[in-house]
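1. structure for the following, please:
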Amino acid sequence: MRVLLTGGTGYIGSHTAVELLAAGHDVVLLDNLANSSARAVSAIRKVSGREVSFIRGDIRDGNSLDGVFQTHAVDAVIHLAALKAVGESVAKPDAYNDTNVTGSRRLVERMAAHGVTTLVFSSTAAVYGDPASTPITEACPASPQSPYARTKREVEELLRDLHRADPRWRISILRYFNAVGAHPSGQLGEDPRGVPDNLLPYIAQVAAGRRERLDVFGDGYPTRDGTGVRDYLHVVDLARGHLAALDYIRRSPGVALHNLGTGRGHTVLEVLHAFEAVCERTIPYRITARRPGDVAVSCADVSRAREELGWTATHDLQKICEDLWLWQSSHPDGYGDDHSPTSTLGVSGNDSASSQRAKRMPSS
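-> Next comes the predicted model:
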């Protein structure tokens, strides 16, 4: 099978590419490198030992998408490209709607035009908002609290409408919990630009001396140590979840919805101390005020994914910390470039500097 990965040079995309290649699939990466590095393409090739096609292009550019589908006989799409920072979405809701919603609509329009009707969509557990209870099942009502989460929910509904109008579509919606860690080879990992949005990359940068300390937002929650509990999922497990979802919708037409998480929660301080044990150094932190909208506990019920996809997470918190520290210590500056492409295979999208500034397609 030939799979198109949008946002393919990003954190989740690069790991998913490696797993697809290991399973014998051919992979086409589409990314505009707005917040990822083309050096990830070389890393994917090195880790997998296989070739991969890379196209610099944008999901909102219909001509670029047409070029991809005309040049590559794509069988399925895994759609990861999105803007994904909750705080930024509050400040820039129009940008999030444009990239996440308009971009997704353009993608499925061009897929349909070229007869490609198999899609795995990267959604988020943020669509649940502040659930009444945990663990969170797929039946929990959606109540997105941020512009980011609302864009993901809107795309979910767009895809359901698409299938109702044309039952040929086979669609998987994956609601991720907290993707963390790095590839065990140390060659692939998260490469955040600026201040990391997520806990573990921030802890890793403090451990590496890139940041002074970690701010822990609140210690008065009704949890084991007063800090918030989250479900942390190794990125390799998450990548394998995409393959399981793709296999499932090939066998079972329709729209499938699955949580991807571990079903186990860890507090902020438990994560910090686990990382200290791995890196063998003390990580300074301070307790600060709670952030508005933060919930005490968020953990996935993953029984549906286990039963229907045959998928479960296999990496524990220690392994997450070990792999992340290997990546951080061997790549202190991430991929260490300015996002410029090093090489491409296949067709090129609109690659002018002005169009890249106008059409941002960050990666997952």
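
2. only C-alpha atoms for contact and neighbour calcs from this point on.
-> OK.

3. roughly how far out does the helix or strand containing Val236 sit from the chain middle?
-> Using DSSP states H and E, Val236 falls within helix 235-251. Relative to its chain's centre, helix 235-251 lies at 13 Å (C-alpha atoms, centre = their mean, to the nearest Å).

4. who touches that helix?
-> Contact with helix 235-251 is made by 12-13, 15-16, 19-20, 78, 118-120, 170-172, 176, 179-183, 255-256, 260-261, 308-315, as judged by C-alpha atoms under 8 Å, 6 or more residues apart in numbering.

5. what subset of these is buried?
-> Buried by 16 or more other C-alpha atoms under 10 Å: 12-13, 15-16, 19-20, 78, 118-120, 170-172, 176, 179-183, 255-256, 260-261, 309, 311-313, 315, out of the contacts of helix 235-251.

6. which residue ranges of this structure form strands?
-> All strands of the chain, identified by DSSP state E, fall at 2-6, 26-31, 53-56, 76-79, 118-124, 170-176, 178-180, 214-217, 229-230, 232-234, 254-260, 266-267, 285-288, 297-298.

7. and this one, so I can compare the two:
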Amino acid sequence: MKKILVTGGLGFIGSHTVVELQNEGFEVVIIDDLSNSSESVLEGITSITHKKPIFEKLDLKNKAAVAHFFKSHSDISGVIHFAASKAVGESVENPLLYYENNLNTLIYMLKYVLGLQESNFIFSSSCTVYGQADTMPITENAPVKPAESPYGNTKQIGEEIIRDTCKANQKLKAIALRYFNPIGAHPSAKIGELPIGVPQNLVPYITQTGAGLRESLSVFGDDYPTNDGTCIRDYIHVVDLAKAHVIALQRLLNNKNDTNFETFNVGTGVGSSVLEVIHAFENVSSQSLNYKFAPRREGDITSAYADTEKANSVLGWEAKSSLHDAMDSAWKWEQKIRNL
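-> Alright, predicted model coming up:
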């Protein structure tokens, strides 16, 4: 049984990936600093898989602590690196926080991964690396444009750091998964998106508004050049996304990779507008959502949805769940945690 490290493993995508790794027979070690997650997520994971992952509370900005961790866990066969700050708006307001947290931690991780017997690394990248792409859907060959936000820039620079490290160290095998907009929750409703404070992402804000925690939802911009004037994104169910990480990891562990640094888009290939997401929620919850239009938000782009052909054909992965499925699972999760 191979041991896999998941950084940020109690976060939204990380926790769902831990479940899928355990379902595939991996032993999982989680590092999380609990800055945007809760230790209670461990109970949810264990309840689903009947296996409790090893958990270490650790701030990856602490280089000495990272070094000590890898001395204690020298038998790790692969790392899936989620730990990062991830809100576009917050990154515009506080860029130094994002550069320190997202880049320093990545550098420390790579440094110690190179010291392992097996150096397999999956990087949590983002479609934000493309900026506002010229054509839709976006392929992996689309040019990486100047980032629209410091968050997006950390993902671009992160990929460059990994690419350069792979070039200098053939031992390192890495895959960057450029994913689009993860939403939804585990079908068991035992884990899901659990933002601390005011949600930065659309779907938890929708479900919290539906649950009465928020008075209304602000839709940022109604004058974009789209069918209904609102932004378009590719919303992928978090369980589909989690499974893509496991498949990518297995590709490296089985030496199936074509080069020692590969990139894959992970999305549904379907673009949905903000209003379409709201209407999907209204459909699954049988209620009207209180929302209002607000000015455009700095850092937002008009449209982004994936061409998933490479992931479909090379990884043998494809998204299975619809927007309706994802919104239904997100609402059931919200109802459960609010005792509705």
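
8. which one's the longest helix in the second structure?
-> helix 150-168 (DSSP state H).

9. average gap between that helix and the first structure?
-> In the superposition with the first structure, the average deviation recorded for helix 150-168 of the second structure is 0.8 Å (mean C-alpha distance after the TM-score superposition for the first structure).

10. what span of the first structure lines up against that helix?
-> The aligned range for helix 150-168 of the second structure in the first structure is 147-165, by TM-score structural alignment.

11. and what of stretch 85-100 of the second structure?
-> On the first structure, the counterpart of stretch 85-100 of the second structure by TM-score structural alignment is residues 83-98.

12. roughly how far is the matching stretch from the heart of the chain?
-> 16 Å.

13. first-to-last residue distance for it?
-> End-to-end distance for stretch 83-98 of the first structure, by C-alpha to C-alpha, to the nearest Å: 10 Å.

14. also stretch 268-282 of the second structure?
-> So stretch 268-282 of the second structure: terminal residues 21 Å apart, C-alpha to C-alpha.

15. what's the matching range in the first structure for it?
-> With TM-score structural alignment applied, stretch 268-282 of the second structure matches the range 262-276 in the first structure.

16. what sits up against the matching stretch?
-> Taking C-alpha under 8 Å, 6+ apart as the rule, stretch 262-276 of the first structure contacts 135, 199-200, 203-204, 216, 223-225, 227-233, 282-283, 297-302, 312-313, 317-318, 321-322.

17. now that stretch, how far from the chain's geometric center?
-> That offset, for stretch 262-276 of the first structure, works out to 20 Å (C-alpha atoms, centre = their mean).

18. related to what we said a few turns ago, which among the contacts of stretch 262-276 of the first structure end up buried?
-> The neighbour-count test (16+ other C-alpha under 10 Å) marks 135, 199-200, 203-204, 216, 227-233, 283, 297-302, 312-313, 317, 321-322 as buried among the contacts of stretch 262-276 of the first structure.

19. restricted to helices, list these.
-> Short answer: those in helices (DSSP H) are 199-200, 203-204, 317, 321-322.

20. of all the residues you listed, which comes closest to Gly49 of the first structure?
-> Looking at these and their distance to Gly49 of the first structure, the nearest is Glu322, at 23.4 Å (C-alpha to C-alpha).

21. pretty sure that closest one is touching Ala277, no?
-> No. Using C-alpha atoms under 8 Å, Glu322 of the first structure is not in contact with Ala277; the gap is 9.5 Å.

22. perfect, that will be all.
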